[in-house]
Each structure stands twice: as C-alpha cells, then as structure tokens.
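[1] Structure for this input, please:
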Amino acid sequence: MAYYASAEMGCHLALDWDPPNFILDLFSEFLCRTNGLKLLVRNNLLGALSIHGLEHIPLTKKKEMRELALRGGPYSDAEQADLLDYCQTDVDALVALLPEMAPKISIDYALIRVCYMKAVARMESVGIPIDLPLLKLLKRLQTN
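    Model prediction:
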C-alpha cells in the first residue's frame, strides 16, 4: 500500500528490485473519488487525511522533513531518527486512511490503476518515450 506509488516504484527501479506484484495506491483511489470536485484541500496525503477527518502531522513539519531528506547525507544520529519517525508518520497515516477508503475501492480497477503508476515510475526514471525525429521537425517548424 502506498500514497503515490510511483515514488515507491522509483525506489525499486533505482535499487534494481522487481516491483511488488500487488500494490494499492490510495492516491489513485483518492483521485478517482474526488476528480471534478472542488476541494478545500490538495490531493496529497495530508489532504486525503483531512477529507476523512483523520489526524496528520502539520504541513510545516512535513515540509521540514522532506527538505532534510532531499538535502542528502551525511545525517547526524538525531536527523536519522527524525527521518525514520517522519517515514513512520506516513505509514501510520496509510493505516488510518485505508479503512476509511476501502469500502469504496474496486480492487480490480485499483490494480489496473497501479499498473499506470508503475509506468509513471518508469517514465520518471528513464524519461518519456518520444519520436525524436518528429520532435526535431516540430522544433524547426516552430522557429519558422
């Protein structure tokens, strides 16, 4: 289970691991439920938790920890502990969110949607396939 599974799949690709056979991506399921609706929250994990009335870490704390993770190491012992605690908050959030969302999830369709997220991870890893000769032609035509 994940929220925005292409991130986890990107990690699997970077580590040259096979992807899990079955993944449930609550991000995709949240989008299916809310697309076209005017929401007062974003469609990220904190937004999904808010819509379902579930507690979550403050946005400022989430941003702070993401910046720390993106900064890269080396990390102090305290920073390592903070990052692990931060990751645990996402796990705990998914555990809380699943029972709220599960009754309206069609597993058959969810498994199809996650195939797309696997493809997104691949595109994020190696780039979007493109017809290079056609792209060059379009660029030439655009400049004329």
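
[2] C-alpha only now, for contacts and for neighbours.
    Noted.

[3] tell me the helices in the chain, going along the chain?
    The residue ranges that make up the helices of the chain, judged by DSSP state H, are 5-14, 26-34, 45-51, 59-71, 77-101, 107-126, 132-143.

[4] okay if I get those as CSV plus mean neighbour count?
    Formatted as CSV, the helices of the chain follow (neighbours: other C-alpha atoms under 10 Å):
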stretch, mean neighbour count
helix 5-14, 18
helix 26-34, 17
helix 45-51, 19
helix 59-71, 13
helix 77-101, 14
helix 107-126, 16
helix 132-143, 10
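
[5] now the other sequence, so there's something to compare against:
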Amino acid sequence: MKRWMLIIFVAAALATQARIAHAHFGALIPSDDIVSQGEGRIVTLHAMFIHPMDNSYMQMEKPSRFGVLFRDKKIDLTGALREKKVGEFSTWTANYEIKRPGDYVFFVEPEPYWEPAEGRYIIHYTKVVVNAFGLERGWDAEVG
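    A predicted model of the protein is given here:
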C-alpha cells in the first residue's frame, strides 16, 4: 500500500510541475492601443516572430498579407511594410493614421514556415485591436 501511495504521489508531483514554454509566436505590437483626443493619430505597428520565454527573435520573411479591418472594410497595408533588422533577424513595421472613431483591427498573415518538430508548414495568423476616440465598435470582428 505504501508503495502505491508513493507512486501516486510522485506521478502527481511530476504532473503538476510547471513547464517552460519554448514555443514561438507571431506578434503584432502597436505603438499605442488606445488613441484619444489630443494625442498623435499615427500608430506604428511592429510585426515580428519571437520566442517570448527566451526574449529572442526569429527570422520573419515579408508577410504575405498585412492590413486593417475598420467598419467591415479591409484595407491592404502590405505595401506600407518596411523591414527593420533586430540583430540578424528581419521584423516589419508600418505606420497608419487613425482618422475616425472606432476599433481598428490590424492583422498580419506571414509566409508559411517549415516546423521540423511537427513535420508541417505553419502560419501564425495574428491580429491586434487599436481603439480610437472611445468608440468601441468592431473589436470582435473576424478578419477571415
């Protein structure tokens, strides 16, 4: 009986141990996520591929799609992307001028990359919402 209790205790202890996540993610970081009256209306967006737990970057090729969804209208901003090197890695930035109240849903679709551990190509679809002038409408819109 004591042996089984020890086995159960060890199994439970191992199952509850915190694991370090070594995953990587696409990230889309705005310079400001709430634009208010009297502030600058230019938002800079920074698209990158990162290992957040290691605080490190990975190479990101130019995204195949980058844009904003505002009031049910998609605007292609791919042409506005500019490469920004962080060390040896490429990240991408773009500026966008906020003009009207509401939620601006910025999105990025990177090029697929090969993930050897999973034996397949992966695409990290990423979006971020920037609210303008207090009108919270459209934040939950699907980019599609």
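
[6] Quick TM-score on the pair, please.
    Scored against TM-score structural alignment, normalised by the length of structure 1, the superposed chains reach a TM-score of 0.23; 64 aligned residues with a C-alpha RMSD of 5.5 Å.

[7] now the strands: where do they sit in structure 2?
    Assigned by DSSP state E, the strands in structure 2 fall at 25-30, 34-35, 42-51, 56-58, 65-70, 73-76, 82-86, 89-97, 102-109, 113-115, 120-122, 126-132.

[8] Quick check: buried residues in stretch 43-53 of structure 2?
    43, 45, 46, 47, 48, 49, 50, 51 (16 or more other C-alpha atoms under 10 Å).

[9] Count residues in the vicinity of residue 58 of structure 2, would you?
    Neighbour count of residue 58 of structure 2, defined by other C-alpha atoms under 10 Å: 18.

[10] was I right about it contacting residue 51?
    Yes. If you go by C-alpha atoms under 8 Å, residue 58 of structure 2 and residue 51 touch, sitting 7.3 Å apart.

[11] what about stretch 57-66 of structure 2, how long is it end to end?
    Its start and end residues considered, stretch 57-66 of structure 2 measures 20 Å (C-alpha to C-alpha, to the nearest Å).

[12] closest one to residue 10 of structure 2 among the strands of structure 2?
    strand 42-51 (31.2 Å; C-alpha to C-alpha).

[13] just checking, what packs against the closest one?
    Counting by 3 or more C-alpha pairs under 8 Å, 6 or more residues apart in numbering; DSSP states H and E, the packing neighbours recorded for strand 42-51 of structure 2 are strand 25-30, strand 56-58, strand 89-97.
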